[in-house]
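Participant: sharing a model that was predicted from the sequence below.
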Amino acid sequence: MPGEIIDRPNPPPAPSHVPDHVSDLLVKLEKPSLPEKANQALQKYRRAANYIAAAMIFLRDNVYLERDLKFEDIKPRLLGHWGTCPGLTLLYSHLNYLIKEQDLDMIYVVGPGHGAPSILANLWLEGSLGKFYAECGRDAKGLKSLITGFSTTGGFPSHINAETPGSIHEGGELGYALSVSFGAVMDNPDLIACCIIGDGESETGPTATAFHSIKYLDPAESGAVLPIIHVNGFKISERTIFGCMDDKEMAALMTGYGYQPRHAVAVSEIRRIQKAAREGKPIRKPRWPILILRTPKGWSGPKKVHGQFVEGSFHAHQVPLAAAKSEPDELRDLQTWLESYKPKELFKEDGDVVDEVKSILPTKSQRLLGQKPESYMTHYALSIPDWRKFEVKKGSSASSMKTIGNYLEQVVKDNPKTFRIFSPDEFESNKLDAVLNSTGRNMQWDQYSWGQGGRLIETLSEHQCQGFMQGYTLTGRTALFPSYEAFLDIVHSMMVQYAKFTKVLREMPWRTKLSSINYLETSTAWRQEHNGFSHQNPSFIGAVLNLKSSAARVYLPPDSNTFLSTMAHCLNSTGYVNLMVGAKQPTAVFLSPEEADAHCRAGASVWKQFSTDSGLRPDVVLVGIGTELTFEVVAAADWLRRNVPELRVRVVNVTDLLVLESNSLHPHGLDDEAFCSLFTADRPIHVNYHGYKNEIRGLLFGRPDTQRISIASYDEEGTTTTPFDMLLLNHTSRFHVAIQAVKGAAKHNEKVQLRLHELTSALTGLITETKKYIVENKSDPEYLNDVGNLKIDTASLSEG
């Protein structure tokens, strides 16, 4: 049959101009080598799965075709994607047979996510669906429940998601399956992830880059990915690029990527590569197998409808007979199509599938593709080092990222097989290089350092980092994704898709908890003055804030000790999307470890040491959120104490951004009583915020008397300039904060009101003088780094 996966012992040599490792793709074979009994069982299995998949799209009754179809047997709304299903089933059937014959440890990652009818049909046939959903047992009642409920309210959706047993990938968006597969097999030495990639999906940027993932896979410590490119030629309504390439072109492309293109499953080649590496004789630049599967789009479905070709064209992509509920001709065509699978030969009287179909299935339940423990019930908790051992002295200055790097080095030491870091090519730039004292970068392709393992993978693709992290986390481990702030938003959509998957995952009682995914955002807008406007973008904060409250967590620790406490908490947490935002340059250490721990538990607190009379009876409340922005609030309070002693100020720092939201909307949110205890019930509040002001407005919506709150934040003003000029440009400098404090305090304090014009004029003058100094000297004034007893190490301020 077209598209069969078959073994080919002793193939004839390839043409002389084709490399040996390409020859396997180009050889034409006359007959399969599988035993005839197995071939017959596989064919019958595929007929059963394809019948069920087609029935799921159309039928609301008469699911075994016990009589001729009537209009009332057809669902009122036809949803589903038929075109990819036959190819998915072909692979599913042969993989199950291969697993059974060789006792393999495999998972099946499906890139064409709308192929859910095929996957659900296969899960029903192998009994996995019934294991997790009692109403979908392998009998007449169970099959009817599956078929009639598909793509209807209360039934399975039309794409693969966390409800689908065996899945570790959200099928709603294309491009990520291959990188997720590689993340899944890292540190899983026996696991093979068979990843099917549609030829349409192969046109996406993330997939194109993911083909390079073999260069980061260490065969000594990790499993293997078997990519399978499913070429059926068409997308929704257009040809695919791969579908327009012939075998030689496909072979040349995949050979260039570093693969051995094949038409047959090459588990023996995977084992050869792994064996060599594990015996200390790794193969330089190993060429992993990749499969090319060509099948017609909508294979075995209607050949023509109303004179138009359907099978082998884009018309087969979704519902080939979209008018089957209203047009007699299409209803008859549907009857003919379903009968072509000969369902009476496939099912027993009780509705179960015949034993011949079951004969190809693995006998061990944990080997079934829908019941792999790694896909739903595996979680390894990290050993979390005591962060206090890495504390920084209060009153000193330190880079939060250098401090965190020291801590992460210990995390790597304590968790050598369950923790990885996936980073764009920015790791040392972000001052995290202490990790490299105890581990290397994992690179398998460099001609000088090939075979080098390590806990850090650096690749200049945020999509790859996200995909690796997802696969690694969804199979039970913990990962960290550090990045320049401006470019983390590249994976916004991937992060949202993952959050949707885990939202549904938490609702499935048969799925275990998972570690949180952890983003470390540094090289922030406020210290990207040397790289300029293009590198100034804090928008990923808003992307995380838009998630469900059960997932969203955003932290902006103000110094090294609070960052240590936050990192330990995030790595130990489960089920969240954690975003940590901080500075890599030296900044003031405001809190002792004990104070930092208490501050992080509360999420926000009054900083009495920088407030008037420990914050009692303030005229105005100044709030700092973010490292540099908090320093400016502290500096403003210092200026006010020295120049406006009659003004009473309370300084508040927020480290857990979501405490600002109401406790009715987020579990970390403050109730109104706690909110007023921090921010007062009636005094003016000025917020100096790291990100965009609309994020704060949204979080504060519904709080009492919000008209008293003013917000300064990143305002899309930036260029290549100095650090302090970035603050001036966005009206977040200490002088701007002090102006807002004076204006707010004047509403309640007559002494301040008398001096309002005098003080605002003086501060405006300081802004003008400082701007002039920066223009003339191309640097910030030295005194800006000295605030009370807090002094920053100015020697490091210009580091990239």
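Facilitator: Happy to help now that I have it.

Participant: CA atoms for contacts and neighbours, from now on please.
Facilitator: Noted.

Participant: end to end on stretch 228-243, go ahead and measure it.
Facilitator: Counting by C-alpha to C-alpha, to the nearest Å, you get 14 Å between the two ends of stretch 228-243.

Participant: any buried residues in it, and which?
Facilitator: Going by neighbour count (16 or more other C-alpha atoms under 10 Å), the buried part of stretch 228-243 is 228, 229, 230, 231, 232, 233, 234, 235, 239, 240, 242, 243.

Participant: state the pair within those that is farthest apart.
Facilitator: Put simply, by C-alpha to C-alpha the two of those set farthest apart are 228 and 239, 19.0 Å from each other.

Participant: now the nearest residue to residue 202 once chain neighbours are set aside, what's its secondary structure?
Facilitator: In space, and not counting its chain neighbours, residue 202 is closest to residue 208: 6.2 Å by C-alpha to C-alpha, 6 or more residues apart in numbering. Following DSSP: H, G, I helix; E, B strand; the rest coil, we place residue 208 in the helix state.

Participant: same deal with the one 4 residues further on?
Facilitator: Following three-state DSSP, residue 212 is assigned to helix.

Participant: just the helices in the stretch 401-550 of the chain please.
Facilitator: 462-474, 485-488, 492-507, 540-545 (DSSP state H, counting those that start in this stretch).

Participant: kindly reformat these as CSV containing distance to residue 571.
Facilitator: Listed next are the helices of the stretch 401-550 of the chain as CSV, based on distance: least, C-alpha to C-alpha, whole Å:
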stretch, distance to residue 571
helix 462-474, 12
helix 485-488, 19
helix 492-507, 17
helix 540-545, 17
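
Participant: what's the most buried one of the ones you listed?
Facilitator: Ranked by mean neighbour count, the helices of the stretch 401-550 of the chain are led by helix 462-474 with a mean of 28 (mean count of other C-alpha atoms under 10 Å).

Participant: list the helices and strands that helix packs on?
Facilitator: Helix 462-474 sits against helix 177-185, helix 205-210, helix 373-376, strand 419-423, strand 478-484, helix 492-507, strand 517-522, with contacts defined as 3 or more C-alpha pairs under 8 Å, 6 or more residues apart in numbering; DSSP states H and E.

Participant: then this one, side by side with the first:
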Amino acid sequence: MSADTQQAPLEITDEEVRALDAHWRAANYLAVGQIYLMANPLLAEPLRPEHVKPRLLGHWGTSPGLNLVHTHLNRVIKARGQDALCVWGPGHGGPAVLANSWLEGTYTQTYPDVTRDAAGMERLFKQFSFPGGVPSHVAPETPGSIHEGGELGYSLSHAYGAALDNPDLLVACVIGDGEAETGPLAASWHSNKFLDPVHDGAVLPILHLNGYKIANPTVLARLPEPELDELLRGYGHVPIHVAGDDPEAVHRAMAHAMDTALDHIALIQSTAREEGVAERARWPLIVLRTPKGWTGPAEVDGLPVEGTWRSHQVPLSAVRDNPQHLRQLEDWLRSYRPRELFDEHGSPRPLVLDCVPEGARRLGATPHANGGLLLRELPLPPLERYAVPVDKPGVTTHEPTRVLGSLLEHVMHDTAGRRDFRVVGPDETESNRLQAVYSASGKAWQAGTLTVDEHLDRHGRVMEILSEHTCQGWLEGYLLTGRSGLFSCYEAFAHIVDSMVNQHIKWLRVTRRLPWRAPIASLNYLLTSHVWRQDHNGFSHQDPGFVDHVLNKSPEVVRVYLPPDANTLLSVADHALRSRDYVNVIVAGKQPCFDWLSMEQARAHCARGAGIWDWAGTEGGTREPDVVLAAAGDVPTQEVLAAAQLLRRHLPDLTVRVVNVVDLARLLPHEEHPHGMSDFEYDGLFTTDKPVIFAYHGYPWLIHRLAYRRAGHPQLHVRGYKEIGTTTTPFDMVVRNDLDRYRLVMDVIDRVPGLAVRAAPVRQSMEDARLRHHDWIREHGTDLPEVADWTWAG
């Protein structure tokens, strides 16, 4: 064991070792029992096949190491009066964390029917990976958890997110050696360059190396210790190594490592807080090497198990049918000497609970793992203060995200004292026109600085790192522990976190069904630099499909908004920042965009989610429309209004209705989504039998999927992004994808009965305009003047 620290902690006594070992053995016993047993939990009688579950599910291999960590965290939390949270990275370590929650009593407090006695132990065992029970991994149902077992690779970024603006909190993070091979985890090691020892808490990574994944060795476990040590020091940590398979020796070494690490953390924090030291801290890290499946069967059917990949899941797989396996299981369970650990009623004996802290300091009871209990309302200002004036639609322009940036600056300023709001993004805050926030807070940064740097701040609350995974993990950890924030990202690269948002949505869906979980602030995405204005970066930056991914998920959780201008963006953002337990995706441009609605109109339109823009159509309230022009998104809205203007000019007898959709879920039936429209509402808006030409921001088939059950669906024709892109002019992007105003007019002529012949000259002129555009941009490199200088003239 090694560490760069000032003074070695005192050795623990033999009595403390006995207590720690008793707790650890009890947790191991409970972990094995959960995987195998459905009756006879205390082995009050010889084990019989009917005591064993018919389907054996779960993961044993990582559990003994997790139990060791939990046991030793208990010790230092109790001894130091430390507020702590633990993020359990190894995906399927559920048996261990559930076992410890039951031992400390929080499981019974949360689920009173799972009592801390023999009857409750039997329920604990049977429910594990059992129909109607609980998952095999750490899940929302697990007290003290903020990290789903399936979120492989995100543990460390979650831990840092939890520590931000939590100055008194220790966040331990157990990183499995399989997880350590993932890209998200590799990037998140750099989070220590953003942790402020003055205003943030501490993260203690515990790299648990047991050598194997499901069937293969792990990279870090096979590195020689000096090489691994150099790697971790290169990441900016001070490694403390603990290794072995002798329980007493490992307990002593682990206790020493924990004390060394916490003393080091205390020194870093006191030095920064009391002396104002500005050097970047080198935080401690524990490397724990223990055998995979430690204390389990050494050999099964003549093959080695303990210390190999064979212990990963269920070491004894045929217990009901194989008498030898049944005997091995009973010997294995009795090896923990359960009568020493539990009394005749099945309750843990005092020695087992000697290291367990009390009340909210228990890892399963910390309010930081149930962040809604700590959440405060954001001080959002009146929107009128930041609204842009709109006397007439389509005359003035603003950059919507720049307008939003002023609102976010206000929120950042007004949360400066309480520090519970952050803006994160992969090096894109200024690029996305949100730089107004720098007036209230700079960019968090603990590494070196140069004179040319701007807005770097050791105490900043704007988080930028060129890793979407790390940004997402930080913000998730921040939200799950009771704070609020916004994730700003280029639209095309939001896909990088597809799996992460999927897991967060699943988490929220489950927590909505757990009355003890308090609602947390929503995860809010602002996707900008979007597909239609990536004409300069080109095809690689053109992908609007994140919306499709999100709308596949749980309808009670997901919301997607496409505000068409600055004031509607303000209204949508205000709603999203106030909301709870949602994932809100907002797609809005950063380039100059026409102002269509006043603030009052924007509020009403956003509340409806979809509505008729009377001023843009030619209905006049006298008869049904001949055609409906619909739009969702800022660029599609502009093209639809330009098309409506052309139709008014060239086909004045045609009755046109213009519909704008802000809330995409409004297109779904109300039985499928809480925001969905009834058939009555939908038919009133879009009609049942008139052509609907729908200009959509993303892939056109999504609109068809949302509306396929509607009566008017056969009349629905959608234009959107068709995966045709390049480096070109802004208008050429819409032309290439047939979303342009001229194509939309042609669509109307093609689909309204009677126009094909009567309006043939108009259609030809539209086609000519597209050809003229083609030649113009290749000669001049800019869009046609009639496009570039277009305004809404009514």
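Facilitator: That came through, no problem. All values reported here derive from a predicted model rather than from experimental measurement.

Participant: the helices of the stretch 401-550 of structure 1: which one's closest to residue 402 of structure 1?
Facilitator: Of all these, it is helix 485-488 that lies closest to residue 402 of structure 1, at 16.7 Å by C-alpha to C-alpha.

Participant: of the helices and strands packed on helix 462-474 of structure 1, which is nearest residue 123 of structure 1?
Facilitator: Closest among those, using C-alpha to C-alpha: helix 373-376, at 13.9 Å.

Participant: one step back: and the helices of the stretch 401-550 of structure 1: which comes nearest residue 98 of structure 1?
Facilitator: Nearest to residue 98 of structure 1, of all these, is helix 462-474, at 23.4 Å by C-alpha to C-alpha.

Participant: the buried residues of stretch 228-243 of structure 1 in strands, which ones?
Facilitator: Using DSSP state E, 228, 229, 230, 231 are the members of those that sit in strands.

Participant: need the three-state assignment for the counterpart of residue 238 of structure 2 in structure 1.
Facilitator: In structure 1, the residue matched to residue 238 of structure 2 (TM-score structural alignment) is residue 260. What three-state DSSP gives for residue 260 of structure 1 is strand.

Participant: now do the contacts for residue 260 of structure 1.
Facilitator: Residues in contact with residue 260 of structure 1 (C-alpha atoms under 8 Å, 6 or more residues apart in numbering) are 21, 22, 254, 287, 288, 289, 290.

Participant: among those residues, which are in helices?
Facilitator: residue 254 (DSSP state H).

Participant: going by distance to residue 56 of structure 1, which of the ones in strands among the buried residues of stretch 228-243 of structure 1 wins?
Facilitator: residue 230 (22.3 Å).

Participant: alignment lookup: that closest one to structure 2.
Facilitator: Match for residue 230 of structure 1 (TM-score structural alignment): residue 208.

Participant: residue range for stretch 618-630 of structure 1 in structure 2?
Facilitator: Counting by TM-score structural alignment, stretch 618-630 of structure 1 corresponds to residues 625-637.

Participant: how about residues contacting the matching stretch?
Facilitator: Contacts of stretch 625-637 of structure 2 (C-alpha under 8 Å, 6+ apart): 532, 562-565, 587-589, 593, 619, 640, 644, 654-662, 664, 686, 690-697, 739, 748, 752.

Participant: cutoff 6 Å now
Facilitator: 562, 564, 655-661, 690-697 (C-alpha atoms under 6 Å, 6 or more residues apart in numbering).

Participant: cool, and stretch 701-713 of structure 1?
Facilitator: Contacts of stretch 701-713 of structure 1 (C-alpha under 6 Å, 6+ apart): 684, 685, 686, 687, 688, 689, 690, 691, 692, 693, 732.

Participant: A helix includes the fourth one, no?
Facilitator: No - using three-state DSSP, the secondary structure at residue 687 of structure 1 is strand, not a helix.

Participant: which position in structure 2 pairs with it?
Facilitator: So residue 687 of structure 1 corresponds to residue 694, using TM-score structural alignment.

Participant: separation between its match and residue 275 of structure 2?
Facilitator: 62 Å.

Participant: who has more neighbours out of the two?
Facilitator: residue 694 (27 against 9; other C-alpha atoms under 10 Å).

Participant: just list the residues touching the more buried one, thanks.
Facilitator: 629, 630, 631, 718.

Participant: and for the nearest residue to the match of residue 238 of structure 2 once chain neighbours are set aside, the neighbour number?
Facilitator: Nearest non-adjacent residue to residue 260 of structure 1, counting by C-alpha to C-alpha, 6+ apart: residue 289, 4.5 Å away. Residues lying near residue 289 of structure 1 (other C-alpha under 10 Å) number 27.

Participant: my guess is residue 37 of structure 1 is in a helix, correct?
Facilitator: Yes - the assignment for residue 37 of structure 1 by three-state DSSP puts it in a helix.

Participant: mind telling me what it corresponds to in structure 2?
Facilitator: In structure 2, residue 37 of structure 1 lands on residue 15 (TM-score structural alignment).
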